[in-house]
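Asker: Here is my input; please provide its structure:
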Amino acid sequence: MTAGISAPGRPSIRARTLRTDRWWLAPAVTAASLFAFVVYATIRAFWNGAYYAPPYISPFYSPCIATNCVPGSETIYIFGDWWKLSPALIILIFPLGFRLTCYYYRKAYYRSFWASPPACAVSEPHRSYTGERRFPLILQNIHRYFFYFGLIFNVILTYDAVIAFRDADGDWGHAGLGTLVLLVNAALLWLYSLSCHSCRHIVGGRLNHFSRHPVRYRMWTFVSRLNARHMLYAWLSLFWVAFADLYVAMVASGTISDLRFF
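Answerer: Predicted coordinates:
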């Protein structure tokens, strides 16, 4: 029996859509925003400079684990002298993988770049659809593992925000605008991670009776509230991490001076 769009009795509409509103605006803005971030992140990743202004380190380069890191910015040497490229190319693999496989970002770039579909009630240009059952989209299923790595980086970036309460000589009890920038960056990344769909499933999934697991139920309820704003946290954290990198870069390059509060 023929079903779907070819079912008998369905009207034959050749137009891609009958919508008269600006349905294309949302995917266009999304595509432009994501493209701008990718371009900026790529430039900064290959720049290999202006990422450390004591005590601030760019989130794109933290933790710096190669021997070619700027002195003072290194956390632990894992990649030896053989690594000649930018240290950011090692680090960005994990947060980028987490974002690329994120459930919200899948929707965002499926609609904006692949037009699959570009909007509700708008037909897509593809003749066939295989979903995420074949290569390369089947790799989206590793999102949960990138989530675990993302939590590790959140801890590291939170540590960076804490040590930003030092001055250039390493003395505690100081704070500047860069401290506030890194604190907000860490907070937004935690909100983005904890509102993740995978996080919601981890804390409350596979339970038949919430009444028998009151602690996990409270956790699931909290994460569910955050999950309702996952899209908002995704965008805020994306733009802020780029802003945090830009601020550190401008201070490190001498373009601006860090505003010290105390």
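
Asker: going forward, measure contacts between C-alpha atoms and count neighbours the same way
Answerer: Fine.

Asker: center of the chain - which residue?
Answerer: Arg99 (4.2 Å; Cα atoms, centre = their mean).

Asker: what's the helix or strand for that residue?
Answerer: Arg99 belongs to helix 93-100 when elements are defined using DSSP states H and E.

Asker: got the contact list for that helix?
Answerer: Tyr105, Arg106, His143, Phe146, Phe147, Phe149, Gly150, Phe153 (Cα atoms under 8 Å, 6 or more residues apart in numbering).

Asker: and this one, so I can compare the two:
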Amino acid sequence: MSAPADNGVGTGVQAPKRARIAERTLRTDRWWLQPLLTVLGLSAFIVYATVRSFVRTAYWVPDYHYLTPFYSPCLSTSCVEGSSHFGHWFGDLPGWIPLGFVVLPFLLGFRLTCYYYRKAYYRSVWFSPPACAVAEPHAKYTGETRLPLIIQNVHRYFFYVALIVSLVNTYDAITAFHGKTGGFGFGLGNIILLANVILLWAYTLSCHSCRHVTGGRLKHFSKHPVRYWIWTKVSKLNTRHMTLAWTTLGTLVLTDFYVMLVASGAIADLRFVN
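Answerer: Got it, this is the predicted structure:
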């Protein structure tokens, strides 16, 4: 193969010292299928979550204290009676502001800056690159050194907020063990809420930032046996981060959809106790 021409064009696949291959790829498999499914999956969740966050209906079941995670915490006087577990911090909100506006931007930021999600939408949306051994259409590559991608570096701070939100969701799940006639109650909704919280905790704690916080700066593991033990457990969980990223999108939709059906009266909650 002859040496590539040094024309100084581009910093990616068109870099002067890269071999010139006219074809976009020499792959013969359906490499485009995974990026396509990723776009469809992420788009479906975004559309559903956006609609549900703004409709302001069927998000609270007063009989059993079921609250959808899309509206938690609900801190406005616009929230229906009983759904504000932590009081009213704000007055009535206009319709263009979702009732869960306090945490939704941080949760969105946590997901958008997640290391796995970066890979997912970089490849499927921006084609940077769309797949291994497939040339990206961009002539230049600057990485995460300029706006807006430099914001990805604040992922660790979104992680801290995500921990607080996970605690709030845990409180909501515990509060939901409420019977129709008072006291303790247990139904199918409790199983769904509890499973969603457990998986959200697993996704949050499997985050790369959590792995770094627990043991990333340790120089001598032997001097910090507790942190080392935590780091090893988080590291094992970290190998499931991609699976948990997708699973929790599904459980969030399932939880919200179930609460919506019960709250609207479309179905009755399957009760086991009270």
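
Asker: Helices of the second structure, start to end?
Answerer: Remark: helices assigned in the second structure by DSSP state H are 33-55, 104-112, 115-124, 155-175, 188-205, 208-215, 225-238, 241-264.

Asker: matching residues in the first structure for the first one?
Answerer: This means helix 33-55 of the second structure. Here helix 33-55 of the second structure aligns to the first structure at residues 25-47, judged by TM-score structural alignment.

Asker: ok, now the last one?
Answerer: Counting by TM-score structural alignment, helix 241-264 of the second structure pairs with residues 230-253 of the first structure.

Asker: The fifth one too?
Answerer: The counterpart of helix 188-205 of the second structure in the first structure, using TM-score structural alignment, spans residues 177-194.

Asker: how big's the offset between the matching stretch and the second structure?
Answerer: Taking mean Cα distance after the TM-score superposition for the first structure, the mean distance separating stretch 177-194 of the first structure from the aligned residues in the second structure is 0.3 Å.

Asker: Now do that stretch: everything it contacts.
Answerer: Stretch 177-194 of the first structure is contacted from outside by 56, 147, 150-151, 154, 157-158, 160-162, 164-165, 199-200, 223, 226-227, 230, 233-234, 236-237, 240-241, 244, 247-248, 258-261, using Cα under 8 Å, 6+ apart.

Asker: same thing with stretch 69-84 of the second structure?
Answerer: 49, 52-53, 59-60, 62, 65, 67, 85-93, 99-100, 102-104, 168-169, 252, 255-256.

Asker: Which residues belonging to it are considered buried?
Answerer: Going by neighbour count (16 or more other Cα atoms under 10 Å), the buried part of stretch 69-84 of the second structure is 69-80, 83-84.

Asker: give me every residue that touches Ile138 of the first structure.
Answerer: Glu132.

Asker: what's the counterpart of it in the second structure?
Answerer: By TM-score structural alignment, Ile138 of the first structure lines up with Ile150 in the second structure.

Asker: Same check on Ala119 of the first structure?
Answerer: Under the alignment (TM-score structural alignment), Ala119 of the first structure maps onto Ala131 of the second structure.

Asker: these two touch, right, that match and Trp31?
Answerer: Yes - judged on Cα atoms under 8 Å, Ala131 of the second structure makes contact with Trp31 at a distance of 6.6 Å.

Asker: Report the separation between Thr77 of the second structure and Phe70 of the second structure.
Answerer: Thr77 of the second structure is 17 Å from Phe70 of the second structure, where distance means Cα to Cα, to the nearest Å.

Asker: next one: Ser209 of the second structure
Answerer: According to Cα to Cα, Ser209 of the second structure and Phe70 of the second structure sit 24 Å apart.

Asker: Okay, Arg212 of the first structure and Ala26 of the first structure: tell me how far apart.
Answerer: Look at Arg212 of the first structure and Ala26 of the first structure: by Cα to Cα, they are 43 Å apart.

Asker: again, but for Ala228 of the first structure
Answerer: Going from Ala228 of the first structure to Ala26 of the first structure by Cα to Cα gives 19 Å.

Asker: Also Val241 of the first structure?
Answerer: Val241 of the first structure is 22 Å from Ala26 of the first structure, by Cα to Cα.

Asker: more neighbours, the two?
Answerer: Neighbour comparison, Val241 of the first structure and Ala26: the larger count goes to Val241, with 22 against 14 (by other Cα atoms under 10 Å).

Asker: OK, contacts around that one?
Answerer: With contact taken as Cα under 8 Å, 6+ apart, Val241 of the first structure is in contact with Pro59, Asn185.

Asker: Also Tyr110 of the first structure?
Answerer: Applying Cα under 8 Å, 6+ apart to Tyr110 of the first structure gives the contacts Ser116, Pro117, Pro118.

Asker: rerun at 10 Å
Answerer: Each residue near Tyr110 of the first structure by Cα atoms under 10 Å, 6 or more residues apart in numbering is listed here: Pro27, Ala31, Tyr104, Ser116, Pro117, Pro118.

Asker: Most neighbours among these, which one?
Answerer: Counting neighbours by other Cα under 10 Å, the top entry in the contacts of Tyr110 of the first structure is Pro118, with 24 neighbours.
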